[in-house]
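# coordinates for the following, if possible.
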Amino acid sequence: MASRVVLVTGVADQLGGQLAARLAADPAIDRVLGVDVTPGPGPRDARVEFVRADIRGPRIAKVIDSARVDTVVHAAPRPSVGPRRAAIKELNVIGTMRLLSACQRADSVRKLVVKSTAEVYGASASSPAVFTEQDAPEQGHADEVEVEGYVRGFARRRPDVELTVIRLAEVIGPGVDNALARYFSLPVVPTVLGFDARVQLLHVNDALAVLNRAATHHLPGVFNAGGDGVLMLSQAIRRAGRVPLPLPRAAIGFGTRLAGRVDLSPGQARLLSYGRVIDTTRLKTTFGFTPKWTTAAAFDDYVHGRSATARF
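Prediction:
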């Protein structure tokens, strides 16, 4: 199914903004609408039609109807951390509900792509060594668990809409500004005493490529997306040239905020204790994509990019 009019939410964020630009460069796509409450700090691609709208409000339905949008890429969900946690959670959950309601009523919509996260699986002492797409989300550990619940409900009400859900591993790379990237940039990195978690990462370029492919190809289903291999947390800290500071588990959130004002979501804090690895067999076989960057290579590229930036 060729996508002609694509709407991307969350374009003020790096991933959503760059994805919209990639889609706009595709000659098979006629229009790309980028939706967010602000245009974001970075430069805007002139080919992306920016629409200032809050997906929690009624305007999103009018935008979808008037533009005859056939493909919606919901890239807006983000970790709800820091002093704006409640507001971000409302945007994630209520915003998704309103967006899906608008899509449900729009007969032009034929495809929905949802950016989710591997954080839906949780992280605990009882977690499997490797999570597959058949593993049920761990209730109550991420806004994305609620988001995916509403998405499944939408799929039942609109079975004619092709649905693709991408569960991303932790995204990293040059220029990425998220909690994990800031965590590894701390001069002294708080760790959980007695634990050395396995960490799986996804290079930002691979994350963009996966979401772009999901939006432009017939690939319904749920897919894990992560780089091959893992790094132990201690290895990552050494590769970043940082010094670990072991703390009791209960103090890890306070420690990261004290060390450098890094706010971790509850799921990210558990990740630093127990780690998380996802199986990407379906991504490579059914989805038809193999990440170009391994976990180690993605992390090293992040470190190199940070070092290069620091020199200027």
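
# going forward, measure contacts between C-alpha atoms and count neighbours the same way
Will do.

# where does Val73 sit: helix, strand or coil?
Assigned with DSSP: H, G, I helix; E, B strand; the rest coil, Val73 falls in the strand class.

# check Ala87 too.
Quick answer, by three-state DSSP: Ala87 is helix.

# what do you get for the one 5 residues further on?
Secondary structure assignment for Asn92 (three-state DSSP): helix.

# run a quick neighbour tally on it.
22 (other CA atoms under 10 Å).

# show me the contacts for Val189.
Applying CA atoms under 8 Å, 6 or more residues apart in numbering, we find Val189 in contact with 183, 237, 242-245, 256, 259.

# quick one, what contacts Leu211?
19, 113, 115, 166.

# just the ones of the contacts of Val189 in strands?
Among the contacts of Val189, the members falling in strands are 243-245 (criterion: DSSP state E).

# how near is Arg239 to Val192?
From Arg239 across to Val192, the span is 18 Å (CA to CA, to the nearest Å).

# of those two, who's got more company?
Val192 (21 against 15).

# that one contacts Leu247, correct?
Yes - in this structure, Val192 is within contact of Leu247 by CA atoms under 8 Å, at 5.2 Å.

# is it true that Val6 touches Thr71?
Yes - taking contacts as CA under 8 Å, Val6 lies within contact range of Thr71: 4.7 Å.

# anything in contact with each of these two?
Shared contacts of Val6 and Thr71 (CA under 8 Å, 6+ apart): none.

# for the stretch 201-312 of the chain, which segments are assigned as helices?
For the stretch 201-312 of the chain, the helices defined by DSSP state H, counting those that start in this stretch cover 204-216, 233-239, 252-260, 266-274, 281-285, 295-310.

# please provide the structure for the following sequence as well, for comparison with the first:
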Amino acid sequence: MINATILSSFTLSGLDDSTTKHRVTLFSLTLLCYSVILLVNGALIVTIILEEKLHEPMYIFVGNLCFNSLYGTAAFYPKFLFDLLSNTHVISYTACLLQVFVVYSYVTTDFSILALMAYDRYLAICRPLEYHSVMTKHNALLMVCFSRLLPLLCQTVVMIMTSKLELCGFNIEKLYCDNWSILKLSCNSITTNNIVGFIFIVLYFGHDLFIVCSYVQLVKSALKSREGRKKFMQTCVPHLLCLCNISVALLFDLMYARYGSSSISQSVKNFMAIQFLMIPPILNPIIYGLKLTQLRNSFLSLCMVNKR
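Presented below is the predicted three-dimensional model:
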């Protein structure tokens, strides 16, 4: 039996021989992907900070969504890039738990922010007379803080429970550490961990239900006027695309982690495991940058000023 208190490291076995044969190509593509993530998210954050007219709740939420992408991907890409150039793929016990904490608090924070954005759009379109009294900058910042603190609290509970497990192995069959992979190494029953994990999964997929209910009201309201339809298409469609993006990617990962077939090739497994760290962080800022006219124009104006 290997006790978790004396276990010093895990081996990440997601990079098999067929993958490492193309390590230079994979390193180049991964570096390009991470550079794009840093560029597009950083550009939107800087634009929102510098442009005073963008200091409104909707844009504050968009900026927080972009910042969260930088936070989550920072836990994966630097380590993965290092592993692509290394012959040994080892991560310390503490670093592994930290990676799990950051990656999954990033995902759950995304759901919290998207729920806030749905509430913001509901007030703006369905209850416009109350919008400015309810959605003040102060209230928006409080909501942002809550959207970050609740996922951190939930993930702290999960990490404390995971850290108390006695482990009988050290091999994680993924490119990065995730909580389910650690639980499968436990020597004892993980029923309590599974129950708590299931509660948190239901809680955050419950955010999807809240958003869907909000959008039922939004659609009803938007159909009543041309202005409502225009506002819906401009600000709500990108939000729905981002929600579908992260929901499908995460559901894919969760379902595969628990029910995935061993007959699937390692390359397919790897893609399924990292898509929520690759696709949403790139697409979300691009979607908002293209669809939100004021944000796009402010970004282009800043670019023109810098060229001069």
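
# TM-score of the superposed pair?
TM-score of the superposed chains, computed with TM-score structural alignment, normalised by the length of the second structure, equals 0.26; 127 aligned residues with a CA RMSD of 6.2 Å.

# for the helix or strand harbouring Pro280 of the second structure, packing partners?
Element membership for Pro280 of the second structure, per DSSP states H and E: helix 279-291. With contacts defined as 3 or more CA pairs under 8 Å, 6 or more residues apart in numbering; DSSP states H and E, the packing partners of helix 279-291 of the second structure are helix 23-50, helix 57-73, helix 237-259, helix 293-307.

# give me the buried positions along the first one.
By that I understand helix 23-50 of the second structure. By 16 or more other CA atoms under 10 Å, the buried positions in helix 23-50 of the second structure come out as 23, 26-27, 30-31, 33-34, 37-38, 40-45, 47-48.

# mind giving me the packing neighbours of that helix?
Judged by 3+ CA pairs under 8 Å, 6+ apart, helix 23-50 of the second structure is in contact with helix 57-73, helix 77-84, helix 279-291, helix 293-307.

# quick check: angle from that helix to helix 77-84?
For helix 23-50 of the second structure against helix 77-84, the angle by axes from the mean of the first three to the mean of the last three CA atoms, to 10 degrees is 170 degrees.

# quick one: helix 23-50 of the second structure to helix 279-291, angle?
Using the same axes, to 10 degrees: helix 23-50 of the second structure against helix 279-291 is 40 degrees.

# the last one now?
For helix 293-307 of the second structure against helix 279-291, the angle by the same axes, to 10 degrees is 90 degrees.

# ditto for the second one
Compare the direction of helix 57-73 of the second structure with that of helix 279-291 by the same axes, to 10 degrees and you get 150 degrees.

# neighbouring contacts of helix 57-73 of the second structure?
Surrounding helix 57-73 of the second structure, the residues in contact under the criterion CA under 8 Å, 6+ apart are 34, 37-38, 41-42, 44-45, 48, 54, 102-107, 109-110, 113, 116-117, 120, 135-137, 140, 144, 277, 281, 284-285, 288.

# from the chain's centre, how far out does that helix sit?
10 Å (CA atoms, centre = their mean, to the nearest Å).

# report the buried residues of it.
By 16+ other CA under 10 Å, the buried positions in helix 57-73 of the second structure come out as 57-70, 72-73.

# for those residues, which one is nearest Leu84 of the second structure?
Thr73 (16.3 Å; CA to CA).

# how close does Val46 of the second structure sit to Leu142 of the second structure?
In terms of CA to CA, Val46 of the second structure sits 21 Å off from Leu142 of the second structure.

# whoops, Ile49 of the second structure was the one
Here Ile49 of the second structure is placed at a distance of 18 Å from Leu142 of the second structure (CA to CA).

# what do you get for Thr73 of the second structure?
To Leu142 of the second structure, Thr73 of the second structure is 25 Å away according to CA to CA.

# one more: Leu44 of the second structure?
Taking CA to CA, one finds Leu44 of the second structure at 21 Å from Leu142 of the second structure.

# try Val24 of the second structure
As judged by CA to CA, Val24 of the second structure and Leu142 of the second structure stand 45 Å apart.

# now Leu98 of the second structure
26 Å.

# comparing these two, which residue is more hemmed in?
Each of Leu98 of the second structure and Leu142 has its neighbours counted (other CA under 10 Å); Leu98 has more, 14 against 11.

# which strand or helix spans the more buried one?
Counting by DSSP H and E, Leu98 of the second structure is found in helix 93-126.

# list the helices and strands that helix packs on?
Right, helix 93-126 of the second structure is packed against strand 9-12, helix 57-73, helix 128-134, helix 137-163, helix 191-222, helix 237-259 by 3+ CA pairs under 8 Å, 6+ apart.

# quick check: angle from the fourth one to helix 57-73?
With the same axes, to 10 degrees defining the directions, helix 137-163 of the second structure sits at 20 degrees from helix 57-73.

# now swap in the fifth one and tell me
Relative orientation of helix 191-222 of the second structure versus helix 57-73 (the same axes, to 10 degrees): 150 degrees.

# which helix or strand lies directly C-terminal to helix 191-222 of the second structure?
Under the assignment DSSP H and E, the closest C-terminal helix or strand after helix 191-222 of the second structure is helix 226-231.

# buried ones in that following helix?
In helix 226-231 of the second structure, counting by 16+ other CA under 10 Å, buried: 228-229.

# helices and strands around that helix, which ones?
By 3+ CA pairs under 8 Å, 6+ apart, helix 226-231 of the second structure packs against helix 191-222.

# for the helix it packs on, which positions count as buried?
Judged by neighbour count (16+ other CA under 10 Å), helix 191-222 of the second structure contains these buried residues: 193, 197, 200, 204-205, 207-208, 211, 214-215, 218-219, 221-222.

# against Thr191 of the first structure, how distant is Ala259 of the first structure?
Separation of Ala259 of the first structure from Thr191 of the first structure (CA to CA): 12 Å.

# circling back: give me the contact list for the helix holding Pro280 of the second structure.
36-37, 40-41, 44, 62, 66, 69-70, 73, 234-235, 238-239, 241-242, 245-246, 295-296.

# ok, now with 7 Å
36-37, 40-41, 44, 66, 69, 234, 238, 242, 245-246, 295-296 (CA atoms under 7 Å, 6 or more residues apart in numbering).
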